[in-house]
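Novice: Structure, please.
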Amino acid sequence: MPQPTAAPRRGRFFRIVAALAVLLALAGYVLVQYISGGGSGPRCTAQADDGSSYGLSPEQAVNAATISAVGTSHGMPQRAVTIALATALQESGLRNLDHGDRDSLGLFQQRPSQGWGTAEQVMDPVYAAGKFYDHLKKIHGYTQLPLTVAAQEVQRSGFPQAYAKHEPDATLLADALTGRAPASFSCAATKSSLAGDTATVRAALKRDFGAGVLPAGKAAKPSEVLLPVRTATGRAGGASGAGASAQQRGWELAHWAVANSAALHIRQVSYAGQEWTASTNHAPWRRTDTVRAASASRSGGASGTEVRITLTK
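Specialist: Modelled structure (predicted):
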């Protein structure tokens, strides 16, 4: 009788080894994603008054805040920000991808070969968002067009109807990140022992909003960045000046800081008598002193005209 050979046993052994390798690779991926905040579920949330919400990872939150900030800094209306956010949600999931179809790259999957810029440029979220808005503003009546039509005029996608499904989420995000919906954007803290750096925060603000966002010679504690609230035309926010538009600008800056809290090690953001404090849970905004805040806002005091960003020490 022929004796069984070792070949079947070797085949089973190699299959087991291959399966273990796949499991180890998957476990490593999950661990990296957890540490980086990308695989632990949404850690930032934009909340609407009607109870609807949209969750983002810290990476997505930073990119969404940049797209919004670049739009308002270019003088674009909120509808433009909504169109840009919906486009980036479809093209990249609000992630700055270093790959795509053919030579498509970045948040908007722009192609260097089609005149969008160099590969390095389109991988810069500020540049990419700016180029998107530059193209969008050339479309006559884009604010009145269906979102999917306006986005397609810019992108020339092979799937033009795909943008429409992102409009509700993009609208909710735009409401929060442009400051139209006060105290509507929050994030959970990520595990980190690193201290924040005011120079890094100031550089990030200038990158997204332009140099005019920062005050000249404004004194602050070593672990704080203070931002006087100004309208798009540069007027200081106060009781006699910009009114609602100044308050919206303040919430735009405050929500930007929360969206960047993990990346820039921001511990607390305060504005208009409310504050957000980093917590491992989804800590919402809370009122600090309603009476004092209301009084300061009426008199042009700091509570209504200044965003205070406090860093981790």
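
Novice: Please count neighbours and contacts with C-alpha atoms only from this point.
Specialist: Noted.

Novice: so how far is residue 60 from residue 312?
Specialist: 22 Å (CA to CA, to the nearest Å).

Novice: okay, those two: which has more neighbours?
Specialist: residue 60 (24 against 18; other CA atoms under 10 Å).

Novice: Chain neighbours aside, what residue packs nearest to the more buried one?
Specialist: With sequence-adjacent residues excluded and distances taken as CA to CA, 6 or more residues apart in numbering, residue 60 is closest to residue 94, at 5.1 Å.

Novice: which residues in this structure form strands?
Specialist: With strands called from DSSP state E, the chain shows them at 44-47, 53-56, 185-187, 224-228, 266-271, 274-277, 286-287, 306-311.

Novice: Proceed likewise with the subsequent sequence, for comparison:
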Amino acid sequence: MSEPTPRPVRRRRRLVRFAAAVAVLCALAGYLVVQYVTGGTARACKVVAVGNAPAAYRFTPEQAVNAATIAAVGTGQGMPERAVAVALATALQESGLRNLAHGDRDSVGLFQQRPSQGWGTEKQIMDPAYAAGVFFEHLAKVPDYARLPVTVAAQRVQRSGFPEAYAKHEQDAALLAAALTGQTAASLTCQGLPAADARTTAMGTGTGTGIDAGTAVDALRAALVRDFGPSENLQEAGAQVGGAARPSPKPSPTVTARARGRMITLPVPGGTKTDAAGRSELERGWQLAQWAVANASALHIRQVSYAGRQWSAGSTDSQWRPIAPASAPGAERTTGSVRIVTGQ
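Specialist: Next up is the predicted model:
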């Protein structure tokens, strides 16, 4: 007959088992928090600073799509890079650049705007392009907003209970704004892995990998129209304009597109003219190119080429690389167009 285990030993064993159980629960909770914050996806996109600055910002494909929409709507309304940075800092604080269907009281969407406070209907606010448009409409009414600190400009629009909260996102927002308005070239990269996305589903492309060329190109056209505004050329090409109307100046921004098989070509003049936001045509080209990379997972984009550089989905480092004439004899090596290849 074995001797009974001493009581202190049994107590220590129970404590060890309890501590192990707590550790497992903490690990599980941490995993669930990460999945919630990132939307259940890997952080597959990155924006890096140009020059010798070490700054970089990593984010999910879902966040990249929403950030690109905010930038496209802002520049389409003639707003400068600074305004886009203010909007991005606001969305980073309010929703983590995720289109949330919930929030404090009746707050929803990227900017946690409230239908009861006159921002629009819940359906409108849940349209990222509308939400961004109405945010910029209010920001444009703030006197001297471009000279104000980001957190002050954001607070003048949002009227938040935490007015200093936007300041911590200023550096990340500036990096994103520079890339997504085309100020910094080839600074945004994504792995471009196929992923389920609300926009893709809404456009009827599904989430599988067997997407035909016509469906993928149609989804890309529709996304361009949604973010950059309707264009007669895109309408004739069959793009569907969905969602709620958003505030927009006249004339509306336009994007011209030509499709051939799985490729869409977006002509960008190679001159030195500037648009309403003060951007050159080269910067506009880089905005379109990096918008396409940000949407790569959602729209099944495999390759983007512009200004002698090319990004390819699924490559080891997903970097922009110079186009070699021998390997891509038909590739565009000037600033004349952005070429986007969809599908497998």
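
Novice: Which one of the strands of structure 1 lies nearest to residue 152 of structure 1?
Specialist: Residue 152 of structure 1 lies closest to strand 53-56 among the strands of structure 1, at 23.6 Å (CA to CA).

Novice: Which residue numbers in structure 2 does that closest one align to?
Specialist: Counting by TM-score structural alignment, strand 53-56 of structure 1 pairs with residues 56-59 of structure 2.

Novice: Pick the most buried one from the strands of structure 1.
Specialist: A comparison of the strands of structure 1 by mean neighbour count, using mean count of other CA atoms under 10 Å, puts strand 185-187 on top with a mean of 29.

Novice: What lies in contact with that strand?
Specialist: Outside strand 185-187 of structure 1, the residues within contact range by CA atoms under 8 Å, 6 or more residues apart in numbering are 43-47, 58, 176-177, 255, 258-259, 261, 276, 278, 282-285.

Novice: Could you pick out the buried ones from these?
Specialist: The neighbour count (16 or more other CA atoms under 10 Å) marks 43-47, 58, 176-177, 255, 258-259, 261, 276, 278, 284-285 as buried among those.

Novice: Number of residues surrounding residue 30 of structure 1?
Specialist: Counted with other CA under 10 Å, residue 30 of structure 1 comes out at 15.

Novice: so it touches residue 39, yeah?
Specialist: Yes: using CA atoms under 8 Å, residue 30 of structure 1 is in contact with residue 39, at 6.6 Å.

Novice: Find residues that contact each of those two.
Specialist: Here residue 30 of structure 1 and residue 39 have no joint contacts, going by CA under 8 Å, 6+ apart.

Novice: Please convert the strands of structure 1 to JSON lines, extending it with distance to residue 104 of structure 1.
Specialist: What follows is the strands of structure 1, written out as JSON lines (distance: least, CA to CA, whole Å):
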{"stretch": "strand 44-47", "distance to residue 104 of structure 1": "27"}
{"stretch": "strand 53-56", "distance to residue 104 of structure 1": "23"}
{"stretch": "strand 185-187", "distance to residue 104 of structure 1": "30"}
{"stretch": "strand 224-228", "distance to residue 104 of structure 1": "37"}
{"stretch": "strand 266-271", "distance to residue 104 of structure 1": "33"}
{"stretch": "strand 274-277", "distance to residue 104 of structure 1": "37"}
{"stretch": "strand 286-287", "distance to residue 104 of structure 1": "42"}
{"stretch": "strand 306-311", "distance to residue 104 of structure 1": "36"}
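
Novice: of those, which approaches residue 9 of structure 1 most closely?
Specialist: Closest among the strands of structure 1, using CA to CA: strand 53-56, at 47.8 Å.

Novice: Which other helices and strands does that closest one contact?
Specialist: For strand 53-56 of structure 1, the elements it packs on are strand 44-47, helix 167-177, judged by 3 or more CA pairs under 8 Å, 6 or more residues apart in numbering; DSSP states H and E.

Novice: now the ones you listed as JSON lines including distance to residue 250 of structure 1?
Specialist: JSON lines is the format used below for these (distance: least, CA to CA, whole Å):
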{"stretch": "strand 44-47", "distance to residue 250 of structure 1": "17"}
{"stretch": "helix 167-177", "distance to residue 250 of structure 1": "11"}
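
Novice: Select, out of these, the one closest to residue 100 of structure 1.
Specialist: helix 167-177 (21.9 Å).

Novice: Could you give the residue range in structure 2 aligned to stretch 107-120 of structure 1?
Specialist: Counting by TM-score structural alignment, stretch 107-120 of structure 1 corresponds to residues 110-123.
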